[in-house]
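**Q** The amino acid sequence is not available; the structure is as follows:
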C-alpha cells in the first residue's frame, strides 16, 4: 500500500459525496492524482509534507511531454484539488499546489457538419433501417415532420423510386441493430445530448406524448430536452421492432447492445463513426454531432440561453465557446437589426 492511498481515497470519497461527479470523472481524477504522487515517490517523496511546488512543477514538465494541454489542465485541476482538500483536513500545514498554474488551452472548436451533411447522415441511417425491415419509400416521401424540402427544413433525401437515395443501403444489416443505430443518430442530433447521457437513458425517460426525454447530465443534474418527429419515428421503430429482439434481461435501458445489456459509450461512439463513413460525410464524433446540433439551432434562430438549457451547460460562457453562428447568419441579422447597417 502506497503512502498516499488513504488520503487519496478520502479525497475521492469527498468528491463523490459533495460534488456529485460521475464515476468516469472520479476514476480520471483518481488516476491523475495517483500518477502524480507515484512519480513523486520515484523521486524520493515519502509523505504529503515532503511535496513541494518545485516537485510538482517537475511532475508537470514530465507529463507535458506525452499529454496534450487539455489533458494536463485536467490533471492540474485534480492535483490542486487534492492538496487543497489535504490542507482543509489538516493533513498538511501548507498547500504546495496553490501556485501551480493550469496550462492554457487553445480556443479550438470541433468539426461541425453543414446542415446538408447532417441531413444526409440522418437519412442514411434511416434508409439502412428501412432496408433492414423491408420498408420502402416512394419518391417525394419524407420522414414525419419534414416539409417536403428537407428534414425539418434541413434537406430530406427521398427515394427516387428505384431504391436509390444517394447514400446507399446495406440490406444485410441486422434489423434490430439497424433500427437501434438509426434511433441513436436521430436522438443525438435532435437533442444535442452527450453520449454518456444517451447510454444512460431508460425507456421510461422518453415521453412520446410531449416528444421529450428526461436526461441525467453531469453532477446527476436532470433536464428535459425536446426532440422532433423524425427522432420520434426512429425511437418508436426501435422500441417496437428492434429492442424486443435484443432484450435478454429485464433491463430498463433504452438502448441495448447485441448481448442484451445496456449499450456502452464505446459502442455508441463507434456507431456514429460508422454511420458517418456510410453516409460519405466527414468523420465526426458524438461530441461533434452535439456541436453541430447546437450550431444549427442557433443558425435557425434559437436563443443562446435556450441552447444552454438544452445542452445542460451550467454557464452561458460554456455555450458561447461551444457554439458559433455562421458569418452569413450574423451578417443577415446585423442588416435587419442595426439601424445604421
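**A** Yes, it's here. Not measured: the values here are computed from a predicted model.
**Q** switch to C-alpha atoms for all contacts and neighbour counts from now on
**A** Noted.
**Q** and the end-to-end length of stretch 47-66?
**A** Separation of the first and last residues of stretch 47-66 by CA to CA, to the nearest Å is 26 Å.
**Q** Which residues outside that stretch are in contact with it?
**A** Outside of stretch 47-66, the residues that reach it under the criterion CA atoms under 8 Å, 6 or more residues apart in numbering are 3-4, 36, 39-40, 45, 72, 76, 91-93, 96-97, 99-100.
**Q** Just the buried ones among these, please.
**A** Burial of these was assessed by neighbour count (16 or more other CA atoms under 10 Å); the buried members are 4, 36, 39, 40, 45, 72, 76, 92, 96, 97, 100.
**Q** Filter those residues down to the ones in strands?
**A** Among the buried ones among the contacts of stretch 47-66, no member is found in strands (DSSP state E).
**Q** take the one below as the second:
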C-alpha cells in the first residue's frame, strides 16, 4: 500500500508544465481580477503566438526550457518579421514584449518560477514619431461626406462627433448604454478600462448630432435585452468590427487615408490641450491612471502650436524694410545685403550727392 505524502506547492516539480496550460491559468486569473475581454484576448493572442513560434522553431514549450535567451530570439524574429510586405512597427514589438514580461512576472509571483526570469529584459525602444492628428479642414471633410439626414448618416455623424468631442475608445463607444447617455444634461457616462466609470461633457455640436440621431433615426432595439445607444438599422448592437468598416469607408470618401478609430482619440486629446485644457483633466477624461500616458499629447500639442506660431514672428511685427540682395550684371546674387535695401534707386543716389530728398 503506497503512502501519499502531504505535498507542498513550493516542493512540487513545476518545470515540466507546458506553456499552454500556464496560458489558460493566466487567462483565468486575469478574468477573476476583472480584466476586460479585450485585454484577455490580447494576452492570449500574444502568448499563443509565442508558443507557436517555439514549436515552429523546434524548441521545447516546457516552462523549465523557456528563459531570457528564448525570448530575446523571439524579439529578433518579431523585428525581422513582415506582414503584407511591411515590417512590424517598433510599438507592436514593444507591446508584445510587455505582454511576455507581464506573464513571466505573474509566473514568479505565483511560484511557478524562482522569481521573474525576464526581470533584466528591457522593452525595446520605440520610434518617437509625432501623431499626425486630424486638422479642422479634415474634420469638416469628414462631416461633409456624411448625409446626416438619413438613418445611417445621422448615426455615423453622431458617432464621429462623440469620438471627437469626448475622446472615447472604440470599445467604449460600441458598449455605450442608452441609460448612460444624458442628453438633457449634456453628458455621457463611460465604462473604461479596469471597470472605471467616468463622466464626459458634450459640446454643442456633438449634442445636436446626438439629439438628431436619437429622436429622429435611432431604431427600436430588436429585443429588450439590447440596451446599447448606437444600433444597426435592424436594431442590433454595433460591433467594433462594423465601426472599423464604416470608418474605413469614410476615410476613402472624405479622402483622409490615415483615418482610423483611435485617431479620433488622438485628435481629441491634442486639441483639448491646444484649446487650453488642463493636463490633469485630460488624464481624467481619457480614463488614464497616470500622467505618463498623456504627456505625449502635450508634446504633440506644443509642436502644432510651434508650427502655427508664425503669426507671432518678431521680424514681421517690426515693419522692417524688405531685404534686397545685391545682384551681379549676369543676374546672379552675391548673397550679400546692404543697408539701402528696399529704398528706391533715385532716392539713394540723391542721398549720396548731398541733394535734398523730397
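**A** Sure thing, it's come through. Just so we're clear, the structure is a prediction, and the values are computed from it rather than from any experiment.
**Q** ok, the buried ones among the contacts of stretch 47-66 of the first structure vs residue 263 of the first structure, which is closest?
**A** Ranked by distance to residue 263 of the first structure (CA to CA), those are led by residue 72 at 30.0 Å.
**Q** Mind telling me what the closest one corresponds to in the second structure?
**A** Using TM-score structural alignment, the equivalent of residue 72 of the first structure in the second structure is residue 93.
**Q** ok, and the closest non-adjacent residue to that match?
**A** Closest residue in space to residue 93 of the second structure, ignoring its immediate chain neighbours: residue 78 at 6.3 Å, by CA to CA, 6 or more residues apart in numbering.
**Q** aligned partner of the one you found in the first structure?
**A** Residue 78 of the second structure maps onto residue 63 in the first structure, with residues paired by TM-score structural alignment.
**Q** Next: residue 124 of the second structure.
**A** Counting by TM-score structural alignment, residue 124 of the second structure lines up with residue 103 in the first structure.
**Q** helix/strand/coil for its match?
**A** Of the three states, residue 103 of the first structure takes coil according to DSSP: H, G, I helix; E, B strand; the rest coil.
**Q** I'd assumed residue 74 was in contact with it.
**A** No. Shown here, residue 103 of the first structure and residue 74 do not form a contact pair, counting by CA atoms under 8 Å, at 9.2 Å.
**Q** just to revisit the earlier point, now the match of residue 124 of the second structure: how far from residue 202 of the first structure?
**A** With distances taken as CA to CA, residue 103 of the first structure is found 38 Å from residue 202 of the first structure.
**Q** need the helices for the first structure, in chain order.
**A** Assigned by DSSP state H, the first structure shows helices spanning 5-18, 23-42, 53-63, 69-88, 115-133, 175-191, 195-199, 229-237, 243-246, 265-279, 286-299, 304-311, 316-322, 327-337.
**Q** Identify the residues contacting residue 50 of the second structure.
**A** With contacts defined as CA under 8 Å, 6+ apart, residue 50 of the second structure is in contact with residue 74.
**Q** What is the aligned counterpart of it in the first structure?
**A** Matched across to the first structure, residue 50 of the second structure falls on residue 36, judged by TM-score structural alignment.
**Q** For the match of residue 124 of the second structure, which non-adjacent residue is spatially closest?
**A** Spatial nearest neighbour of residue 103 of the first structure, excluding adjacent residues (CA to CA, 6+ apart): residue 73 at 5.5 Å.
**Q** which residues touch that neighbour?
**A** For residue 73 of the first structure, the set of contacting residues under the criterion of CA under 8 Å, 6+ apart consists of 102, 103, 104, 105.
**Q** Kindly report the same for residue 238 of the second structure.
**A** With contacts defined as CA under 8 Å, 6+ apart, the neighbours of residue 238 of the second structure are 174, 230, 231, 232.
**Q** which of those sit farthest apart?
**A** Pairwise across the contacts of residue 238 of the second structure, and taking CA to CA, the largest span is found between 174 and 232, at 11.1 Å.
**Q** Relative to residue 58 of the second structure, how far out is the residue nearest to residue 93 of the second structure?
**A** Per CA to CA, residue 78 of the second structure is found 17 Å from residue 58 of the second structure.
**Q** out of the two, which sits in the more crowded spot?
**A** In this comparison of residue 78 of the second structure against residue 58, neighbours counted by other CA atoms under 10 Å, the higher total goes to residue 78 at 19 against 9.
**Q** Residue 100 of the second structure versus the more buried one, what's the distance?
**A** 13 Å.
**Q** and the aligned residue in the second structure for residue 115 of the first structure, how many neighbours?
**A** Aligned against the second structure by TM-score structural alignment, residue 115 of the first structure finds its counterpart in residue 136. Counted with other CA under 10 Å, the neighbours of residue 136 of the second structure add up to 11.
**Q** now swap in residue 66 of the first structure and tell me
**A** Around residue 66 of the first structure there are 10 other residues, counting by other CA under 10 Å.
**Q** And for residue 17 of the first structure?
**A** Neighbours around residue 17 of the first structure, by other CA under 10 Å: 9.
**Q** Likewise for residue 6 of the first structure?
**A** Around residue 6 of the first structure there are 10 other residues, counting by other CA under 10 Å.
**Q** Aligned to it, what sits in the second structure?
**A** Taking TM-score structural alignment, residue 6 of the first structure has residue 21 as its aligned residue in the second structure.
**Q** before we move on, what about residue 263 of the first structure?
**A** Matched by TM-score structural alignment, residue 263 of the first structure corresponds to residue 238 in the second structure.
**Q** Now do the contacts for the residue lying closest to that match once chain neighbours are set aside.
**A** Counting by CA to CA, 6+ apart, the nearest residue to residue 238 of the second structure once its immediate chain neighbours are dropped is residue 231, at 5.3 Å. With contacts defined as CA under 8 Å, 6+ apart, residue 231 of the second structure is in contact with 218, 219, 221, 237, 238.
**Q** Can you get me a residue count around the closest residue to the third one other than its chain neighbours?
**A** Nearest-residue entry for residue 221 of the second structure: residue 235, 4.3 Å, with adjacent residues in sequence omitted and distances by CA to CA, 6+ apart. Using other CA under 10 Å, the number of residues around residue 235 of the second structure comes to 16.
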